[in-house]
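Quick one: sequence plus predicted model below, questions after.
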Amino acid sequence: MKNILIASTLSLLLSSVAIAQTAAVSMDDQSQIPHAPKIATGEEYHQPPLDSEIPDNAYGDMIRKGQAIFVDTKREVPEYVGNGMNCVNCHMDQGKMANAAPLWGAYPMYPAYRSKNNKVNTYAERIQGCFEFSMNGTAPAADSEAMTALITYSYWLAKNAPTGVSLPGRGYPEVKQPEAGYSIERGEVVYKENCAVCHGDDGLGQMVGELYVFPPLWGKDSFNWGAGMHRINTAADFIKANMPLGKGETLTDQQAWDVAAFMNSHERPQDPRIIDGSVEKTRDKYHANDGVNLYGVEVNGKLLGQGI
């Protein structure tokens, strides 16, 4: 009887393990966070609280610290930043602007599965990824003061937003690839006419002192090959909605794709996930199915992705 009981218990344990393994496998098939829905006629985007509403206490101090880090990342937490970028470069108006990846749209969507690292990510892990890739830097610890401040600021901006609901204005509105595809050559023309005035003829941004007032779009101080913005489709989405600065939605879909391709046809810092120093291996694992990108592709006789 005792042996039968042990055998039954073992069978149940093995069944539980099998179920857990099955669940883990099925998790791999889950979709990433869906694109935000278009805003309905008469509907308003989520409105984050005003700065004047931040409370005058320890909680408010942490909100303000997070806001300062978000806007002036390089100056506030230089130990985590490896290039010339600030969080606000990709998440405009202090992370508040609809259709510019606002924090109020991101915070309520986590934890979430992301195929980028094939796991369920917490919001802290999502921010850590931004530092590692977009900032080409070092991820702050989940329990660090900088992380606490950024999460607190995000939570504050998401006040009254529903949890787990993809709100209109979250992320960047999707711009489908035009039938004509994209042209790096046409994109160079678009860049010279619309972008160079801020980002420079050489795309390396503009500085005042040691800090950038307009971020570099490629080169050693820009985002690295692992950042989401290296995808032409993601860059086109952002550009169409938000660029040129203050004149979003003025470029055509074709222009947005062309100039995104031109921007991402330049070399930038290496993907920190590089495998055995091989661009080819890294492309096969991380880039081959990651949107439309030029990592590991030869452009104008040069293999992109070797880093700078």
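That came in fine, so what should we check first?

switch to C-alpha atoms for all contacts and neighbour counts from now on
Fine.

May I ask you to name the longest helix in the chain?
Of all segments of type helix in the chain, defined using DSSP state H, the longest is helix 2-27.

what sits against the residue nearest the centre of the chain?
The centroid of the chain falls nearest to G228 when counting by CA atoms, centre = their mean (5.1 Å). Applying CA atoms under 8 Å, 6 or more residues apart in numbering to G228 gives the contacts S134, T234.

likewise F223?
Applying CA under 8 Å, 6+ apart to F223 gives the contacts N83, M85, F133, S134, M135, N136, L217, M229, H230, R268, P269.

V299 now?
S265.

Ok, K74 next?
Contact analysis of K74 by CA under 8 Å, 6+ apart lists V81, G84, M85, N86, L211.

Run a quick neighbour tally on K2.
A count of neighbours around K2, defined by other CA atoms under 10 Å, yields 7.

go on, L10?
So L10, with other CA under 10 Å, has 12 neighbours.

how much space is there between it and A260?
Separation of L10 from A260 (CA to CA, to the nearest Å): 57 Å.

what's the answer for P215, then?
According to CA to CA, P215 and A260 sit 15 Å apart.

Between those two, which is the more surrounded one?
Neighbour count, other CA under 10 Å: between P215 and A260, A260 has more, with 30 against 24.

How about residues contacting the helix or strand encompassing the more buried one?
Using DSSP states H and E, A260 falls within helix 253-263. Applying CA under 8 Å, 6+ apart, the external contacts of helix 253-263 come out as 175-178, 180-188, 190-191, 217-218, 232-233, 235-237, 239-240.

Put this next to the previous one:
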Amino acid sequence: MAAFETGLLGDGGDDTNRRETAAKQSDAAFQPPALGAIPDDENGAAIRRGMAIFLNTKTNAGDFVGNDLACVNCHLDAGRKPGSAPMWAAWVVYPKYRSKNGKINTMEDRLKGCFTYSMNGQGSPSGGPPPVGSDVYRDLEIYFRWLATGAPTGEKMKGAGYPKLKKTDIGYDPARGAKVFEQNCASCHGADGQGQRDINGRIVFPPLWGSGSYNWGAGMARVNTAAAFIKENMPLGQENRLTDQQAWDVAAFIDSHERPRDPRQTGSVEATAKAHHGGESYYGKTLNGRLLGTGTSGS
């Protein structure tokens, strides 16, 4: 028994070193496998298809995409970047309960929500997200599972989601945000917020409002979510350059513009706002004399 205890605990110095090493390791975000490690087999072929859907969603899953966005627009570096809702961190916590729909969600359920809201599936050729059991889900899921190779299951990992951003004392204001946008965002996303395309018409920088962007039901349509993403990840390549106040204000500016309607809206905007839009959303609010939430022509 004594020998067992010695082997388990070691002496004080060794135990201290182990704790310090473990602490240092826990401070570092998880590293997904390198792209060169994708296996050269049927699994690898599906992983590559999933990555292609993730990077160019409209090209590779266009029947279910009703706007000009791709998964990678909100989950940077092909879903690998910590602090940008990386997919290796999401994979290990599903299935789980989500208050948005009031039930246990599988990863397929979660992806269905992304296609419904962030990809504005109602405006797609199919008029909705991929059907249950679609190969689109299968390929995305095996890509996420591969990204999470070696990750602990059922744990919230460092770098998961978007870091929460505490509200400032003066709150947020779209008018202040317009100035932040002009100075820091318009060069990529355009003065009109409609993004930029390359010479072949492919989206380089995504639209942030209007018919080509996420709809009112998307998580990014909440000012707090957009502010957290912006603070941690924008301007691209200069993350954390904006102050907390600037991030809140520019998120308010972006999310105070009209966009495709919430697909849950079956009656009035007011009724849908009451049912689904508490918190930091401009949906159902009147701004500059206009009720927001009525949707765009591309809804």
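Yep, that arrived. Keep in mind the model is a prediction, meaning the values are calculated, not measured.

Would you pull the TM-score for this pair?
Here the TM-score for the pair of chains, by TM-score structural alignment, normalised by the length of structure 2, is 0.87; 267 aligned residues with a CA RMSD of 1.2 Å.

And the residue nearest to the centre of structure 1? What does it align with in structure 2?
Correspondence of G228 of structure 1 to structure 2, assessed by TM-score structural alignment: G219.

repeat for G296 of structure 1
In structure 2, the residue matched to G296 of structure 1 (TM-score structural alignment) is G284.

do you know how far A261 of structure 1 is from A196 of structure 1?
15 Å.

of the two, who's got more company?
Taking neighbours as other CA under 10 Å, A261 of structure 1 and A196 compare with A261 leading, 27 against 17.

Give me the distance between the equivalent of that one over in structure 2 and R110 of structure 2.
Under the alignment (TM-score structural alignment), A261 of structure 1 maps onto A252 of structure 2. To R110 of structure 2, A252 of structure 2 is 26 Å away according to CA to CA.

How much space separates the residue nearest to the centre of structure 1 from N293 of structure 1?
10 Å.

ok, the aligned partner of V269 of structure 2 in structure 1 - how many residues close by?
Under the alignment by TM-score structural alignment, V269 of structure 2 pairs with V279 in structure 1. Number of residues near V279 of structure 1 (other CA under 10 Å) recorded here: 22.

doesn't G296 make contact with V279 of structure 1?
Yes - between V279 of structure 1 and G296 there is a contact under CA atoms under 8 Å: 5.8 Å.

list the residues that contact both of those two?
Common neighbours of V279 of structure 1 and G296 are listed as G305 (criterion: CA under 8 Å, 6+ apart).

count of neighbours near N89 of structure 1?
N89 of structure 1 has 18 neighbouring residues, counting by other CA under 10 Å.

Find the nearest non-adjacent residue to the counterpart of it in structure 2, please.
In structure 2, N89 of structure 1 lines up with N73, judged by TM-score structural alignment. Excluding the flanking residues, the one nearest N73 of structure 2 by CA to CA, 6 or more residues apart in numbering is P206, at 7.1 Å.

now for that neighbour: what does it line up with in structure 1?
Alignment note (TM-score structural alignment): P206 of structure 2 maps to P215 of structure 1.

hmm, back to that, tell me how far the match of A261 of structure 1 lies from H75 of structure 2.
Taking CA to CA as the measure, A252 of structure 2 falls 20 Å from H75 of structure 2.

go on, A28 of structure 2?
The spacing between A28 of structure 2 and H75 of structure 2, counted by CA to CA, is 19 Å.

again, but for T294 of structure 2
Here the distance between T294 of structure 2 and H75 of structure 2 works out to 28 Å (CA to CA).

Which one of those two is surrounded by more residues?
H75 (23 against 19).

nearest residue to that one other than its sequence neighbours?
S84 is the one closest to H75 of structure 2 (CA to CA, 6+ apart), at 5.2 Å.

burial count for that neighbour?
Using other CA under 10 Å, S84 of structure 2 has 24 neighbouring residues.

In structure 1, what range does stretch 3-18 of structure 2 match?
With TM-score structural alignment applied, stretch 3-18 of structure 2 matches no range in structure 1.

tell me which residues in that stretch are buried?
The neighbour-count check on stretch 3-18 of structure 2 (16 or more other CA atoms under 10 Å) flags nothing as buried.

Next, the distance between the ends of it.
19 Å.

any idea what the residue nearest to H75 of structure 2 aligns with in structure 1?
Under TM-score structural alignment, S84 of structure 2 pairs with A100 in structure 1.
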